[in-house]
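Peer 1: based on what follows, work out the 3D shape:
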Amino acid sequence: MKALIAMMAMAVAAPAAAHEFGPAGLMDRANRTELAPLTLGSGKPLAEEGYQLKSGGYYTIDIVADGSAELAVAGAEFFRAIWINEVVINDIEVRPLGLDSLEFDDEGTATISFVAIKPGRYTVMIPGTTGESQRTSFVIQ
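Peer 2: Just a heads-up that it's a prediction; the model follows:
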């Protein structure tokens, strides 16, 4: 009987020891990785380089528009491969069920916090452009 109780106690304790996220879990700030920003500006590259993410990882990314042109960033496939916690615009927190694109009519910053879910290679781009510098890739491993 003691052996059975000891085994049950180990089984109950195992899930808590299986990760090191702490009491707040995955969404705790200590578990968040801040990515280099996406930049929306006339003639400027969208990103310095592509992004490497891990499935199950918690990330934030700023999308910064300089106001030089009315520009958007789109990536429906990428946005469907992640779980979006929130989009923060001017201290307003939006918790969407999904996202296709964000368009900036003026300068500003939007911050997206998300969990990478579905492994694959995804493209995020400025719609209507063809230049390689106007797109970037997100690889979820």
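
Peer 1: contacts and neighbour counts: CA atoms only from here.
Peer 2: Fine.

Peer 1: tell me the contacts of the most centrally placed residue in the chain?
Peer 2: Taking CA atoms, centre = their mean as the criterion, residue 114 is the residue nearest the geometric centre of the chain, at 3.8 Å. For residue 114, the contacting residues are 58, 59, 60, 82, 83, 84, 85, 86, by CA atoms under 8 Å, 6 or more residues apart in numbering.

Peer 1: let's compare: structure for the following, please.
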Amino acid sequence: MPRPRGHYWASLIVLTAATGATAEDATRRAERLEPLNLSASEGFSITRYEIDAGRYYRWRIQSDGLEEYKLLAPELFRESWIDQVVIEDKEVKPYGLHAVEFDDEGEIDIWFIPQRPGEYRFFVEGLDTQGFRGVFVVR
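Peer 2: Predicted coordinates:
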């Protein structure tokens, strides 16, 4: 015998209210990491980040535009939930991420939640021996 339609909606409202009161959305407010600057003359502005698994972060990457930079962090991206990538106020909701590339000056924001502790390297392809390498330490 089918349930009355009103019973379904009342149950849904109670369930929504109960979960909203007890569970906080992890993507509500991202912790902003110190921006990573890519400089042809200096390499990376920062080479080590220490972060926590399960927390929501925004990582801003800024390029001086003097070189073409392909920034890779394959292990970190594979072990993280990538919420979005923002380029010039345009959002991309990726299923996964391997790298971001700069052809000109600009910035890219990556919003993510690392899932597993470990050490994850990030680097610019072909320039890692010239100061373009670093590590994320996820606790």
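
Peer 1: got a TM-score for the pair?
Peer 2: For this chain pair, the superposition-based TM-score is 0.79 by TM-score structural alignment, normalised by the length of the second structure; 121 aligned residues with a CA RMSD of 2.0 Å.

Peer 1: most neighbours among the contacts of residue 114 of the first structure, please name it.
Peer 2: residue 58 (25 neighbours; other CA atoms under 10 Å).

Peer 1: that residue -> the second structure?
Peer 2: If you follow residue 58 of the first structure across to the second structure using TM-score structural alignment, you land on residue 56.

Peer 1: sec struct for residue 14 of the second structure, please.
Peer 2: Taken by DSSP: H, G, I helix; E, B strand; the rest coil, the conformation at residue 14 of the second structure corresponds to helix.

Peer 1: just confirm residue 129 of the second structure is within a helix.
Peer 2: Yes: if the criterion is three-state DSSP, then residue 129 of the second structure is within a helix.

Peer 1: just tell me what it corresponds to in the first structure.
Peer 2: For residue 129 of the second structure, the equivalent position in the first structure is taken to be residue 131, counting by TM-score structural alignment.

Peer 1: pull the number of nearby residues for that match.
Peer 2: Residue 131 of the first structure, neighbours per other CA under 10 Å, totals 11.

Peer 1: the one 10 residues further on too?
Peer 2: Residue neighbour count, defined by other CA under 10 Å, stands at 15 for residue 141 of the first structure.

Peer 1: quick one, what contacts it?
Peer 2: Residues in contact with residue 141 of the first structure, defined by CA under 8 Å, 6+ apart, are 52, 53, 54, 55, 119, 120.

Peer 1: show me the helices in the first structure, by range?
Peer 2: Listed in chain order, the helices of the first structure (DSSP state H) span residues 2-17, 76-80.

Peer 1: quick check: which of the ones you listed is buried the most?
Peer 2: The highest mean neighbour count among the helices of the first structure, using mean count of other CA atoms under 10 Å, belongs to helix 76-80: a mean of 17.
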